[in-house]
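Enquirer: Okay, sequence plus prediction incoming.
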Amino acid sequence: MILTALLLMQASAQAAQPQVDCENAMTQMDMNICAGREYQAADRELNAVWKKASQRAKSVDKDVGDGTQHRELLAAQRAWLTFRDAQCSFEANQYRGGSIMPLIRSTCLTALTEARTKQLREYLEFPG
């Protein structure tokens, strides 16, 4: 029952989003929507890579016999999330009240999220 309600809420939220051609966004509202979508895609990718990194850290901990790798990775991720959100709020705040503010915030979130995803991928590729 709860799943059905969540699916209905998601479908209704998706239906409420206007159709925007992000390849040819012309209005500020369209650009804001497209930047938000880019951030959502980057965040989904980060979450997928995070799951793998978290699993690897747990595996390393199991092999070594302690819990430090995962604990440190989790602490770093939490600190990074706090930094990312604060940094992007700071950058967007320069445009407070302006229609470009959401674009600036989303662009910042996307850039920092993609950079963090790259860092986590490098951790996954590190031998050992």
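Expert: Looks like it came in fine.

Enquirer: going forward, measure contacts between C-alpha atoms and count neighbours the same way
Expert: Noted.

Enquirer: Can you show me the helices along the chain?
Expert: In the chain, the segments counted as helices under DSSP state H are 2-16, 28-64, 68-93, 101-125.

Enquirer: would you list the ones you listed in JSON lines and tack on mean neighbour count and distance to Cys22?
Expert: Formatted as JSON lines, those follow (neighbours: other C-alpha atoms under 10 Å; distance: least, C-alpha to C-alpha, whole Å):
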{"stretch": "helix 2-16", "mean neighbour count": "10", "distance to Cys22": "16"}
{"stretch": "helix 28-64", "mean neighbour count": "17", "distance to Cys22": "6"}
{"stretch": "helix 68-93", "mean neighbour count": "15", "distance to Cys22": "21"}
{"stretch": "helix 101-125", "mean neighbour count": "19", "distance to Cys22": "13"}
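
Enquirer: Below is structure B, check it against A:
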Amino acid sequence: MTRWAIICALTCVGAPALAQDVIYSFDATVNCLAEKGEEGEAHQCFGTSANACMETTDGGWSTLGMVQCLDAELKDWDRRLNTAYGLLMKHSKEVDAEMAEWGSSAPSQAEALRKMQRAWIPFRDASCEYERSTWGGGTGGGPASLSCFLHLTAQQAWSLEKNVEAYEAATCNHEGCTE
């Protein structure tokens, strides 16, 4: 079941006509990453904004509140993942072009990145479907599944962002960039 089907199953059937307003900001996660991200503890920050949302939203710890807060942070991580993937793909294509210019027979970085990301998506989906299944059909399965999506997406986004940073640092060291 996709995460959107999970959200609808929890919010479209038997729920009030209007979803509750959640108090959400990605700031808690951004602040946590600024503090812990460079020390290799970024994983401790994944879900921080969703948890803050649940704490500050009236009914935030209800199934509906958890779903809305978790989905809000998931969307932020998904945007970050897509941005990082796009930048990394651009950089990978530049490396591939440079390698081809040199006559290298090295494997394509862009193709390897594409294959890696395409393999990651079904891994994420299967992992989170398994997480949902451990709830035996209970209402906690939706939030558990979304939490899984959030954490795995955040982990992948963070990893891709670190690769982008490494590429840009190497390029600047090579080309003598100044900020």
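Expert: Here it is on my side, so go on. In this text the structure is predicted, and so the values were computed from the model without any measurement.

Enquirer: Superposed, how do the two chains score by TM?
Expert: Scored by TM-score structural alignment, normalised by the length of structure 1, the superposition of the two chains gives a TM-score of 0.79; 114 aligned residues with a C-alpha RMSD of 2.0 Å.

Enquirer: Measure how buried Asp27 of structure 2 is and give me the count.
Expert: Residues lying near Asp27 of structure 2 (other C-alpha atoms under 10 Å) number 12.

Enquirer: Quick one: neighbours of the residue lying closest to it once chain neighbours are set aside, just the number.
Expert: In space, and not counting its chain neighbours, Asp27 of structure 2 is closest to Ser49: 6.8 Å by C-alpha to C-alpha, 6 or more residues apart in numbering. Residues contacting Ser49 of structure 2 under the criterion other C-alpha under 10 Å number 26.

Enquirer: Ser49 of structure 2 is in contact with Val22, isn't it?
Expert: No: applying C-alpha atoms under 8 Å as the test, Ser49 of structure 2 and Val22 come out as separate, 11.7 Å apart.

Enquirer: hey, what's in contact with both of these two?
Expert: Between them, Ser49 of structure 2 and Val22 share the neighbouring residues Cys69, with contact defined by C-alpha atoms under 8 Å, 6 or more residues apart in numbering.

Enquirer: for the residue positioned nearest the centre of structure 1, what are its contacts?
Expert: In structure 1, the C-alpha closest to the average C-alpha coordinate belongs to Asp43, at a distance of 2.5 Å (C-alpha atoms, centre = their mean). For Asp43 of structure 1, the residues meeting the contact criterion (C-alpha under 8 Å, 6+ apart) are 110, 113.

Enquirer: let's see 10 Å
Expert: If you count contacts by C-alpha atoms under 10 Å, 6 or more residues apart in numbering, Asp43 of structure 1 has them with 37, 49, 109-110, 113-114, 117.

Enquirer: could you dump these to TSV with distance to Ala13 of structure 1?
Expert: Written out in TSV, the entries for the contacts of Asp43 of structure 1 read as follows (distance: C-alpha to C-alpha, whole Å):
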residue	distance to Ala13 of structure 1
Arg37	13
Val49	26
Leu109	21
Thr110	21
Thr113	24
Glu114	25
Thr117	27
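
Enquirer: related to what we said a few turns ago, check which helices and strands the helix or strand where the residue nearest to Asp27 of structure 2 lies sits against.
Expert: Using DSSP states H and E, Ser49 of structure 2 maps to helix 48-56. Identification of packing neighbours for helix 48-56 of structure 2 by 3 or more C-alpha pairs under 10 Å, 6 or more residues apart in numbering; DSSP states H and E yields helix 27-36, helix 63-101.
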